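*Asks:* whatever this is, show me its structure:
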Amino acid sequence: MIERNVNQVNEWAAKDWAEGKANGYFDGRRPGAPITRDQTAIVNNRLRNNFLKLIDGNTIRITELERQLETIEKGGELQ
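*Replies:* Coordinates of the predicted model:
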């Protein structure tokens, strides 16, 4: 069995690891180590908070998109 270097990211994951690190979801340490439940909770909550901020900032846009969808569903044309 080959021992995995937990301080080295896999080549196939390097781009995504760099992006996740740059966006603040991971701290950049031990990219090859198994993730723990508490580490998973941190990433999930960072994602959740960002989604909530995104949704909150787009409430008016979401309302407009819903109105447009209803128009489309009724066979109408968008203006």
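*Asks:* going forward, measure contacts and count neighbours with C-alpha atoms only.
*Replies:* OK.
*Asks:* OK, contacts around Asp38?
*Replies:* Neighbour list for Asp38: empty [criterion: Cα atoms under 8 Å, 6 or more residues apart in numbering].
*Asks:* could I get the buried residue list for stretch 64-76?
*Replies:* The neighbour-count check on stretch 64-76 (16 or more other Cα atoms under 10 Å) flags Gln68 as buried.
*Asks:* check stretch 43-62 too.
*Replies:* Val43.
*Asks:* now do the helices in this structure.
*Replies:* Along the chain, counting by DSSP state H, helices occupy 14-22, 37-56, 59-73.
*Asks:* got the angle for the second one vs helix 59-73?
*Replies:* Relative orientation of helix 37-56 and helix 59-73, computed by axes from the mean of the first three to the mean of the last three Cα atoms, to 10 degrees: 70 degrees.
*Asks:* repeat for the shortest one
*Replies:* Between the axes of helix 14-22 and helix 59-73, defined by the same axes, to 10 degrees, the angle is 130 degrees.
*Asks:* this one as well, want them side by side:
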Amino acid sequence: MLWFFFCVAVLVLGYFTYGKIIEKIFVINPKRATPAYAMNDGVDYMPMSKTKIWLIQLLNIAGTGPIFGPILGALYGQLQCFGL
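*Replies:* Below you'll find the model as predicted:
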């Protein structure tokens, strides 16, 4: 249990410090335009609303469920009976 709390503490510490270290290495300019605005061509690079961005992220995460669900079910479910 001690290892668990140690790992959680390292994870939390890394969460709060890693971003600041990377920010110092790669100088962040908040006024710099993103590629969606700088190279807007209406096909590959175009700005989208936050609603569409979150929907795409949700579909990317939820879309893998029907693929990996049966695979993991087979590996850790019935195939365990056969020693595989």
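*Asks:* once they're superposed, tell me the TM-score.
*Replies:* Overlay of the two chains. TM-score (TM-score structural alignment, normalised by the length of structure 1): 0.37; 42 aligned residues with a Cα RMSD of 2.9 Å.
*Asks:* what's the neighbour count on Ile22 of structure 2?
*Replies:* Using other Cα atoms under 10 Å, Ile22 of structure 2 has 11 neighbouring residues.
*Asks:* swap that for Ala36 of structure 2, please
*Replies:* As a burial measure, Ala36 of structure 2 scores 14 neighbours (other Cα under 10 Å).
*Asks:* just Phe16 of structure 2 next, same as before
*Replies:* 10.
*Asks:* which helix or which strand is home to it?
*Replies:* helix 2-25 (DSSP states H and E).
*Asks:* what is that helix packed up against?
*Replies:* If you count contacts as 3 or more Cα pairs under 8 Å, 6 or more residues apart in numbering; DSSP states H and E, helix 2-25 of structure 2 packs onto no helix or strand.
*Asks:* tell me how far Tyr15 of structure 2 lies from Val8 of structure 2.
*Replies:* 10 Å (Cα to Cα, to the nearest Å).
*Asks:* and for Ala74 of structure 2?
*Replies:* 31 Å.
*Asks:* so how many other residues sit close to Lys21 of structure 1?
*Replies:* 15.
*Asks:* tell me how far it lies from Ala14 of structure 1.
*Replies:* 10 Å.
*Asks:* again with Arg37 of structure 1
*Replies:* 22 Å.
*Asks:* more neighbours: the two, which one.
*Replies:* Using other Cα under 10 Å, the more surrounded residue of Arg37 of structure 1 and Ala14 is Ala14, with 13 against 9.
*Asks:* list the buried residues for the helix holding Phe16 of structure 2?
*Replies:* Buried, per 16+ other Cα under 10 Å, within helix 2-25 of structure 2: nothing.
*Asks:* cheers, nothing more for now.
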